[in-house]
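Visitor: sequence plus the predicted model coming up.
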Amino acid sequence: MAQDTAQQASAAPATPARALLPLILPALVVGVGASLLLLGVSAAAEELQHVLWRDLPDALGVGRYSVLWMLVMLTATGVAVGLVVWKVPGHAGPDPATTGLDAPVLPVAVLPGLLLATALMLAGGPSLGPENPIIAVNVGLAFWLGRRLSPRLPRGLWPALAEAATIGALFGTPVAAALVISEALAGRQLRGALWDSVFGPLLAAATGALTTTVLAHPSFDLRLPAFGQPGWTDLLAVLVIAPAAALLGMAAVLAFPHVHGAFARLRHPMLMLPVGGLVLGLLAALGGRLTLFKGLDEIDELAADPTGWSAGQFAGMAVVKLAALLVAASCGFRGGRIFPAVFVGVAFGLCAHALVDAVHPALGVAAGVLGVLLAVTRQAWVSLFTAAVLVASPAILALLCIASLPAWLLVTGRPQMQLREDGTPVR
């Protein structure tokens, strides 16, 4: 069978260079544009976050992360986003519970409201990342502009370029986008060589990543203690931690349609989102300030002192953050699920290290992130890539590949953390 597949691949006609050359300029333009939009929204949200969580409470004489202020701010964020969803044309796009990284092409009139709702969410503290809505906005803009400026190019090219460019910009490397593309192409009958199919998207992803790197200097390396040569005990550790983390993530996945249904029964965004914000405020009061926001800055703080919290505290933050992700994704906040899931995995891995000192913190973090992301995203390559890049240790990669197998058996074929229009989970 493998020989037949190889013969079919070799028999596939290669795309002539003259057919690929016209993709270069669109890929470069989309790559730069997607990165600039991501950086602009992130910068605006960060400035607003400083006003809401630093300047305003200081001026009012209220503790920045006091229980009162967290309740007020998250509920107010629900009100603000609810107003956008209710009143702004396009209603900030479709129900975010029904969308994933593969974004639909939205009408241009929807995009401003979606951007505004995303920026308010990022600044206000709900546990979601920017990935899903930013991809959707970039896809919509690229398709709209591309069809007007270069109508002869295939319609499907623009969404592919925009999605790859945004993923490259989000992670600061085109590798993540290449992995997503290869996973999406798996099982499809390709018209030419694989590299021909990814030529344009990969260039867009590289351009988006390079633009982000030059302007923002992102780094996902948590600078945990260096991991040496792996041993048998390390293999045992990842074989326990990754499936356990996947089971934790699956608990939220299985609860997702039920929690979403409970909020849907409120029917109106000015009820769903403020109530969701209030619940998130209560969760933040329980888990502390580190369980707020998308989670990237917060995992840096956790990793800076892997022994600074007890196993119970790490476990509590992991559970609260996962619950906050579940609520935020269910009640209508516009955002993605990857970055808060990374926080859950980091906290889970550091909990394993705190429980068993022999578990290296980098190993625990990588295995925890791998398991949670496999459950929440069902993107195996991205899960492996993210887990490996956080600890910047090639020696861990082989262990993660082995640990991904039992974790994948636990999640494959089961409901995903994405719903159909009728509220049933995607499988």
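Guide: Good, I have the coordinates. Source: prediction; values computed, not measured. Numbering: from 1, shown residues only.
Visitor: C-alpha from now on. contacts and neighbour counts both.
Guide: OK.
Visitor: biggest helix in the chain, by residue count?
Guide: helix 232-264 (DSSP state H).
Visitor: putting a second one here so we can go through both:
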Amino acid sequence: MTACGDRVPPDTARPAAGPPAPGPPSAPAAPSARVLLASLLPAVAVGVLASLLFVGVSEAAELLQGVLWKNLPDALGVGRYSVLWMMVMLTATGVAVGLVVWRVPGHAGPDPATLGLDAPVLPPRVLPGLVLATALMLAGGPSLGPENPIIAVNVGLAFWLGSRFLPRAPGAIWPVLAESATIGALFGTPVAAALVISEALAGRGAKGRLWDSLFAPLAAAAVGALTTTLVAHPTFDLHLPPFGGPHWGDLLASLVVASLAAVLGMAAVHAFPFVHGAFRRLRHPMLMLPAGGVVLGLLGALGGHLTLFKGLDEVGELARDPDGWTAGQFLTMAVVKLAALLVAASSGFRGGRIFPAVFVGASFGLAAHQLVPAVDPSLGVACGVLGMLLAVTRQGWVSLFTAAVLVDSPAILALLCFASLPAWLLVTGRPQMQLHDDGSPVV
């Protein structure tokens, strides 16, 4: 202590008490088990709804496809996949979808070239036209899959119904549940949805416990996948010859095939805004879509009937006989299918790009097997699909998962992980196969 009257030197005086120094930000509080449990009922409801809508649209499209491509040409005495019938059907499909886009309320949603798997919430009046345009596209033969428009429809429907019947639930939960449920239904497993959602959460810088964030989406995806499995019995396994085990040559083959497939996919990605701009100069859907149908008919005549439709059934046909075509034929089908995907996505057909990209990658991988017989066909298909999907979707987890489930062989997973590294370096930071509203590519 100092004597009375003494002063403490300024350099030794203690600072006046003030607010404590800010510490590191605390993690957000984890939701309670009761909160997570309460999210199960909406997740189950959305999962069932999303699956049934996907299965219903797919089944209706398959029935219509049978009428258009089997019953009708047989009745008219025309070859089912003759050049004449492909030209007629694809042009007519362009006219039919163009009428829906032009005249049906909502115009079947926004330009599909601007949409990815993360769909916007569309108003209810848009959804019937989008469903109709998607079903006509699937039945008519353009090279697109159902994923993007079905996700968009389920997101809009889930948001509308959820806001009406559970108004206290946060509105942001419905798009996440609908996307997860639809991806689970599309792939027949909730794992794909969990990977997509976790990748999206990481991209948004989400904080907190991952499994708390995934609890409700994973439940919705599991219900969607289970419902689809019980109702439609889908399968992705191509039943290719079993992959015996990795060798040094397999490692080199996986790196080369995946990288070359990514380069081929990026060629289409870079061409996308130019092809899209060419069709947009036609301005009217009744010009753009029929013109797209004509070009698709010509491409079908060049590549054959296996290059039509979304491509999943056609991949199975290729896989049943990996040595049934020459390397040149496989490569021709890959290039024609990629061009058809580019034209269909640019001219206004409502559809997604994952399933046709799977066909392109599988054809490319089988071409590699024919060129170099030492390349195992299962490895070629898996690595071709991996590289192509990385380029087209820029979804790393989905690309790995899809490539792996096509070939039922755990031994191939390590090679796929290695193969993804150079392929990812080729595609990351470059334009994506998705456009902004002004036509510029998303990067």
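Guide: Now that the structure is in, tell me what you want to look at. Because the structure is a prediction, the values reported are computed rather than measured.
Visitor: where does the longest helix of structure 1 end up in structure 2?
Guide: Aligned by TM-score structural alignment, helix 232-264 of structure 1 falls on residues 248-280 of structure 2.
Visitor: that stretch vs structure 1, average offset?
Guide: Averaged over the aligned pairs, stretch 248-280 of structure 2 sits 0.2 Å from structure 1 after superposition, using mean C-alpha distance after the TM-score superposition for structure 1.
Visitor: try stretch 378-388 of structure 2
Guide: Mean deviation for stretch 378-388 of structure 2: 0.2 Å (mean C-alpha distance after the TM-score superposition for structure 1).
Visitor: what's that stretch aligned against in structure 1?
Guide: Residues 362-372 of structure 1 are where stretch 378-388 of structure 2 lands when matched by TM-score structural alignment.
Visitor: go on, stretch 410-420 of structure 2?
Guide: Counting by TM-score structural alignment, stretch 410-420 of structure 2 corresponds to residues 394-404.
Visitor: on that earlier part again, mind listing what's buried in the match of helix 232-264 of structure 1?
Guide: The neighbour-count check on stretch 248-280 of structure 2 (16 or more other C-alpha atoms under 10 Å) flags 250-251, 253-266, 268-269, 272-273, 275-277, 279-280 as buried.
Visitor: what's near enough to touch Leu144 of structure 2?
Guide: Leu144 of structure 2 sits next to 137-138, 309-311, 341, 344-345, 349-356 when contact means C-alpha atoms under 8 Å, 6 or more residues apart in numbering.
Visitor: and if you look at Lys294 of structure 1?
Guide: Here Lys294 of structure 1 is in contact with Leu122, Gly125, Pro126, Ser127, Leu128, Gly129, Phe339, Pro340 (C-alpha under 8 Å, 6+ apart).
Visitor: distance check, the counterpart of Gly352 of structure 2 in structure 1 against Val327 of structure 1.
Guide: By TM-score structural alignment, Gly352 of structure 2 lines up with Gly336 in structure 1. According to C-alpha to C-alpha, to the nearest Å, Gly336 of structure 1 and Val327 of structure 1 sit 13 Å apart.
Visitor: check contacts around the residue nearest the centre of structure 1.
Guide: Centroid check for structure 1 by C-alpha atoms, centre = their mean gives Ile338 as the closest residue, at 2.5 Å. Ile338 of structure 1 is in contact with Leu128, Gly129, Glu131, Leu373, Val376, Thr377, counting by C-alpha under 8 Å, 6+ apart.
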